[in-house]
Every structure is written in structure tokens, then in C-alpha cells.
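> coords please:
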Amino acid sequence: MEMEGESAESSRKVNGETAGEDALVGGNKPLHRFLRIQPKFIGIVLMFFGVNEMMMGFGLMKEDIRTSASLYLPFWQAALLAICGSLSIHSHTYPSKKMVTVCLAMYVVTILAGFMTVFFRISCIIHFCFWGLFSEAHHRLAQLVSTESLLLTSALIVIVLLIVLCSYASASLKSSNTQIIVRQHLTVTDTENTRE
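Sure, this is the predicted structure:
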């Protein structure tokens, strides 16, 4: 015996048809491949990483030596992660091919910016280690190395998450039905020869 409240809560409209939650998540349509990984929750995680970048960037802005904040990398990375996170949340709530395409484009841009951030942070860490040999402020440099290392680790985790999202988004944009289009061009002389 099924209660009315349960059936109303467990069903959802999908393309004009009412289906259960497992029919939406485990569907065989290409867009369901992207929804299967729950981009809403990954979007929330991306937004948390963006807030982390921004908060650490404020602390790094005070430094006189070269840090990743000298190029405003934490702020650009935070903005990109906030955009990717909000797009992921929105695409989970209102799935469409256009929305997944926009998400895929932003994921690729953020991955490229993430690689630039990783390379610059590695150079900053090497610079701190070399400069620390000749400086008396060992404790301050150790704090900067640990902060940049933490941001480097979070950037690597974000890149992995975005690569996973990219793979699922590109798989969801591919059509599940392979179609072959055959075109035949008939010239006027071919049709005249066949009538004779």
C-alpha cells in the first residue's frame, strides 16, 4: 500500500513523463551521464575551494616578496571556481545540453588556469626555499611555503575534479544514437541516360 505523499515526493518530471529518482539518475539518455555524478555536490565543493583560495589570497597580499598573490592568482582562481561551482549547481537543477556545454567550456578554461597556477606556485615554493638559505626570517618563509603548498595541493585536487567533470560532460554531449547520412547527387545527364 503506497501513500500519496511518498509517490508525489519520489517522482519527478523528465521530458514530460513522470519517473522515479532512479529513472532520472540511471537513465539511458546522454544527459543522464552527467547527472549521474551529482554535479550539484561537486559544485558546492568547488565553491568551497574558491572561498579557500580567496581567504588565503588576502593573507598573501601583505607580503613584500613574490607570492602567487603578486599576479592575483588566488582571486582569479576563486572567481573561476565560484563560476564553475554555480554553473554545476544550476546544471544539476535545470539540466539541458546548452547548460552542460557552458559548463564544459568553463571547466576547460578553469583547468588551463589551474595548470598556470600550479606552475607559478611551484616556482614560488622553489624561490622561497632558495631565498630561505640566505635570509634570517626562516619562520616567516616556512609559513609562506606551507601556505603556497596548501594552495598548490588544493589546485591539484580541483584540477582532478574538473577533469572528471569534463569527461562526464563531454560524454553526456555525445549522442547515443549513431546516425549515418548518405547523400546522393544526381546530375541531369544521369537521369536522361536512364530514361532512354
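> hey, let's count contacts and neighbours off CA atoms from now on
Fine.
> quick one, strands of the protein?
Listed in chain order, the strands of the chain (DSSP state E) span 11-14, 17-20.
> and the last one, what does it pack onto?
On a contact count with 3 or more CA pairs under 8 Å, 6 or more residues apart in numbering; DSSP states H and E, strand 17-20 meets strand 11-14.
> identify all contacting residues around stretch 110-118.
68, 73, 77, 80-81, 84, 152, 155-156, 158-159, 162-163 (CA atoms under 8 Å, 6 or more residues apart in numbering).
> and this one, please, so the two structures can be compared:
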Amino acid sequence: MMSATVVTNAAPAEGVEDQEQKVLGSTKPLHRFLRGHPKNVGVVMVTLGISIFLMGFPVWLADSLSESIISFLLGVLFITCGIIFILSEPNITKQLVTAGFALSIVSILGVGIGVYKYIYCISYAAYELYYDMEDNITEEVYVIYSKKQYGAVQALSLFQSLLGGAILIVMAVFARAALQTSNTRAVVVMQTQPPAE
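Purely as a prediction, here's the structure:
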């Protein structure tokens, strides 16, 4: 545990009031969050969020709203996380880092639910295709292609959500490190003196 104090011994000029300012260093090392390059990560998260959100529309049209709701929710969560990460780089504050950390945890839980749902949908689509081929059910070609496309869209959404989840885990680690209390404090004492006439 290290403690540092910086104090200047400059005395004020004769007949001039001492104008002293003390700045106490923060106990939260928020600069640790900047090691994760939150602006770049935010752009990636917004892109992934828009992509996952848009993937929900074909699923909604092919199946139902209940199957696509996870894509819409994950898309909104990823976009919101990305915007918070983008805003936190130029002017980092404890509130933005805390909001990013909390939303990352919620999004990671959403990714876990989404992975389960996507795997279920992919396996169901594969089972239907296998069942149709096994029983030699003659279906229109476009129905078979639509089932394959449905499975491909779900697989792509699964991949994107896993990628976003991995990024969010890394950013949550950086945010947690930034929010830990540091025992190092710096005290900066500045004395301002008017120019000599």
C-alpha cells in the first residue's frame, strides 16, 4: 500500500495573499478502464447490436415474435452498452463506468439466455429437416430452403451473441478494475501568485 503526497514549499510574495488550491486525487483509478479502448469496443458493440437486432426480423416473419424477442433484446442491450462505452472515453466518470459495468453484467446474462434459445432453435430446425428427409416428405423447394435459412440466421445470431458476450466479459473486467478503490492518494497543492510588477 503506497501513499504519495506532493506539496510545494513556495512562499507567497510579500504583501500578497496566499491563494492556495488543493486537489485531492480520486480513490478510483478510472484510467484502468481506458486500457480496454472503450470507444473502439463501443463501435464494435453498436455494430453487433444493430446486426443482431436486424436478424430478429427474418425470424419474426418466419416463425413468431416469441422466437425473435431475444434478438431484439440483445440488440438493444448491445447498442446501449456500445453507446455508454463510446461516451466514456472522452470524459470518463465514475457514473459512466458503473453504468457500463452494470449493463455489461445484464447483457452477459442476456447472452447466456440467448445462447440457450439459439441452440434450441437451431436444433429444432435441424430436426425438422432431418425428419422431412427421413420420411421422404415431398415439400416445395422453397420450404426446405426457408428452414435452412432459418437455421443459418439463428447460427449467425448465436455467433454474434457469443462474440459480443466475450467482449462484454473483457470490458466488465476492465470496469471492475477501474471501480476498485485504490489506496494511493495524491495531493497536489498549487499556489498562484500574481506577476511581479
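> now for the strands of the first structure, which one comes closest to residue 178 of the first structure?
Closest of these to residue 178 of the first structure is strand 11-14, at 23.0 Å (criterion: CA to CA).
> still on that earlier bit, let me have the contacts of stretch 110-118 of the first structure in a markdown table, adding distance to residue 113 of the first structure and neighbour count as columns.
Below are these laid out as a markdown table (distance: CA to CA, whole Å; neighbours: other CA atoms under 10 Å):
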| residue | distance to residue 113 of the first structure | neighbour count |
| --- | --- | --- |
| 68 | 13 | 24 |
| 73 | 9 | 21 |
| 77 | 7 | 23 |
| 80 | 9 | 22 |
| 81 | 10 | 28 |
| 84 | 12 | 27 |
| 152 | 13 | 21 |
| 155 | 10 | 24 |
| 156 | 11 | 16 |
| 158 | 11 | 21 |
| 159 | 9 | 21 |
| 162 | 12 | 24 |
| 163 | 13 | 16 |
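> now tabulate those residues in a markdown table and tack on distance to residue 16 of the first structure.
Converted to a markdown table, these look like this (distance: CA to CA, whole Å):
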| residue | distance to residue 16 of the first structure |
| --- | --- |
| 68 | 50 |
| 73 | 45 |
| 77 | 39 |
| 80 | 34 |
| 81 | 33 |
| 84 | 29 |
| 152 | 46 |
| 155 | 41 |
| 156 | 41 |
| 158 | 36 |
| 159 | 36 |
| 162 | 31 |
| 163 | 32 |
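> among those, which are located in helices?
When these are checked against helices (DSSP state H), the matches are 73, 77, 80, 81, 84, 152, 155, 156, 158, 159, 162, 163.
> skipping adjacent residues, who's closest to the aligned residue in the second structure for the first one in space?
What it means is residue 73 of the first structure. Mapped onto the second structure by TM-score structural alignment, residue 73 of the first structure lines up with residue 70. In space, and not counting its chain neighbours, residue 70 of the second structure is closest to residue 114: 6.1 Å by CA to CA, 6 or more residues apart in numbering.
> and the helices in the second structure?
For the second structure, the helices defined by DSSP H occupy 38-62, 65-88, 94-134, 141-179.
> tell me the most buried of those helices?
Stretch with highest mean neighbour count among these: helix 65-88 (a mean of 22; mean count of other CA atoms under 10 Å).
> end to end on stretch 89-100 of the second structure, go ahead and measure it.
The first residue of stretch 89-100 of the second structure is 12 Å away from its last residue (CA to CA, to the nearest Å).
> rewinding a little: next, give me the two most distant ones among the contacts of stretch 110-118 of the first structure.
Most distant of the contacts of stretch 110-118 of the first structure, by CA to CA, are 68 and 163, 23.0 Å apart.
> that older thread, show me what contacts the match of residue 73 of the first structure?
Contacts of residue 70 of the second structure (CA under 8 Å, 6+ apart): 56, 114, 117.
> I figured residue 30 of the first structure hits residue 170, correct?
No. Residue 30 of the first structure lies out of contact with residue 170 (CA atoms under 8 Å); the separation is 9.7 Å.
> list the contacts for the residue most central in space within the second structure?
The residue lying closest to the centre of the second structure (CA atoms, centre = their mean) is residue 81, at 4.1 Å. Neighbouring residues of residue 81 of the second structure by CA under 8 Å, 6+ apart: 42, 45, 46, 100, 103, 104.
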